[in-house]
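Visitor: Sequence and computational prediction follow.
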Amino acid sequence: MTKDSTTIDVGEPSNVTKSRSHVVVDAKKKKGFVAAAAGGGYKRGLAIFDFLLRLAAIGITIAASSLMFTAEETLPFFTQFLQFQAGYDDDPTFQFFVIATAIVAGYLLLSLPFSIVSIVRPQAVAPRLILLISDTVVVTLNTAAAAAAAAIVYLAHNGNANTNWLPICQQFGDFCQAVSTAVVAASIAVSFFILLIVISAISLKSH
């Protein structure tokens, strides 16, 4: 004679299920917090690099504007009534360069508070987005000034035989050295702006 056995399935107590769910939720929260902290540290490092680049760009643009503004030379072998002189204000392109690079330097100075906010609050989107848009606009002004001045500097060094434009740098060596250095400095500032735009794009990528 076979006896039928009856199996009774006893479920887990509700308090055990709740405790397990709390453990799972806490684990997910902890994982999310660790990921956020890691992302914040990464973005804070980018923000610090951004701030340092802006400081360097301020120095370079001020130097470029100052070099061009003070570029002047007078040939010494003429009388006081007849002298040949070269200065930045003799060419509208060089005047534009001085004004444009000064504006760029002023913008960089005004952008420092936004860069500091990005360091303090690396997850904030608004200041980084403002910097990205503003940098993209200002880099066009910097590029235009550097490119226009570079064209005039090239003519000053090499001239143009087709239009009978003679090179003047053989006579005005110091003047050409100053304006050439200013153009190089402005070109370096353009490369800094490109790095700043890339940094902002990377920082906004995860949002």
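Guide: Cool, got the structure.
Visitor: C-alpha only now, for contacts and for neighbours.
Guide: Will do.
Visitor: For residue 196, give me its contacts.
Guide: 50, 53, 132, 135 (Cα atoms under 8 Å, 6 or more residues apart in numbering).
Visitor: Same list, the residues you listed, but as CSV with neighbour count, secondary structure and distance to residue 198 please.
Guide: Shown next, in CSV, are the contacts of residue 196 (neighbours: other Cα atoms under 10 Å; DSSP: H, G, I helix; E, B strand; the rest coil; distance: Cα to Cα, whole Å):
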residue, neighbour count, secondary structure, distance to residue 198
50, 25, helix, 10
53, 18, helix, 12
132, 19, helix, 9
135, 20, helix, 10
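Visitor: Any buried residues in the helix or strand harbouring residue 179, and which?
Guide: Using DSSP states H and E, residue 179 maps to helix 173-205. Within helix 173-205, the residues scored as buried using 16 or more other Cα atoms under 10 Å are 174-176, 178-180, 182-183, 185-190, 192-193, 196-197, 199-200, 203-204.
Visitor: alright, now check it against this:
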Amino acid sequence: MSTTVDVPESSNVEKGRPVAADAAARPGGSNKALAIIDFILRLGAIAAALGAAATMGTAEQTLPFFTQFFQFEASYDSFPTFEFFLISMSLVGGYLVLSLPFSVVTIIRPHAVGARLLLLILDAVFLTLAASSASASAGIVYLAHNGDQDTNWIAVCNQFGDFCMATSSAVVSAFVAVTALLLMVVMSGVALRNH
């Protein structure tokens, strides 16, 4: 009498490959890591975009000229480009806040293609908006700092130093948000490619 136990081959090997090797080859682990990094980048981009909007919205400086009744004032609403910057960075920050639940879905379900594709498309749209407003404002900030000899525009930052510092900080913060959005678009593309 023999006490042999027959173990079916399918429990250890599935279609010629060991089950452990098949589980390691699945891209779910890398997609989950990308989703976690995406969520962290979203939080950073929210802070950068809303910080840029708040800094630009409070950028103003008044210089007295001879008397108190005649003054020079510089504020963000004196420049249409800075108004566009404030509105667009507020929209980008609002979108990023609203996108957080979808980012959480991609962490919980790393194979969810619909949520990842939606984030990729909307991230690309808001990346374009953020990059255009940051670039246009960077041009104005450059002219404020350096002026332009060919067109006889003088550098106004010698007089309005606080205003120029605030607008420069807002533009730098906006480019941080742009970089984070660019990384999110790339990571969403990589995660979709893994499917």
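Guide: Looks like it came in fine. Predicted model only: the values in this text are computed from it and were never measured.
Visitor: Structure 2: helices as residue ranges?
Guide: For structure 2, the helices defined by DSSP state H cover 19-25, 28-57, 80-108, 113-146, 161-193.
Visitor: do you know which of those lies nearest residue 8 of structure 2?
Guide: If you check each of the helices of structure 2 against residue 8 of structure 2 by Cα to Cα, helix 19-25 wins as the nearest, at 13.5 Å.
Visitor: Off-centre distance for that closest one?
Guide: 35 Å (Cα atoms, centre = their mean, to the nearest Å).
Visitor: can you check stretch 184-202 of structure 1 too?
Guide: Mean-position distance between stretch 184-202 of structure 1 and its chain equals 4 Å (Cα atoms, centre = their mean).
Visitor: which part of structure 2 lines up with that stretch?
Guide: With TM-score structural alignment applied, stretch 184-202 of structure 1 matches the range 172-190 in structure 2.
Visitor: compared with structure 1, how much does the matching stretch deviate?
Guide: Comparison of stretch 172-190 of structure 2 with structure 1 after fitting gives an average deviation of 0.8 Å (mean Cα distance after the TM-score superposition for structure 1).
Visitor: Could I get the helices of structure 2 in a markdown table, plus columns for distance to residue 72 of structure 2?
Guide: A markdown table is the format used below for these (distance: least, Cα to Cα, whole Å):
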| stretch | distance to residue 72 of structure 2 |
| --- | --- |
| helix 19-25 | 66 |
| helix 28-57 | 18 |
| helix 80-108 | 18 |
| helix 113-146 | 15 |
| helix 161-193 | 12 |
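Visitor: Give the burial count for the residue lying closest to residue 74 of structure 1 once chain neighbours are set aside, as a bare number.
Guide: Residue nearest to residue 74 of structure 1 in three dimensions, not counting chain neighbours: residue 85, with 4.2 Å by Cα to Cα, 6 or more residues apart in numbering. Look at residue 85 of structure 1: counted by other Cα atoms under 10 Å, it has 13 neighbours.
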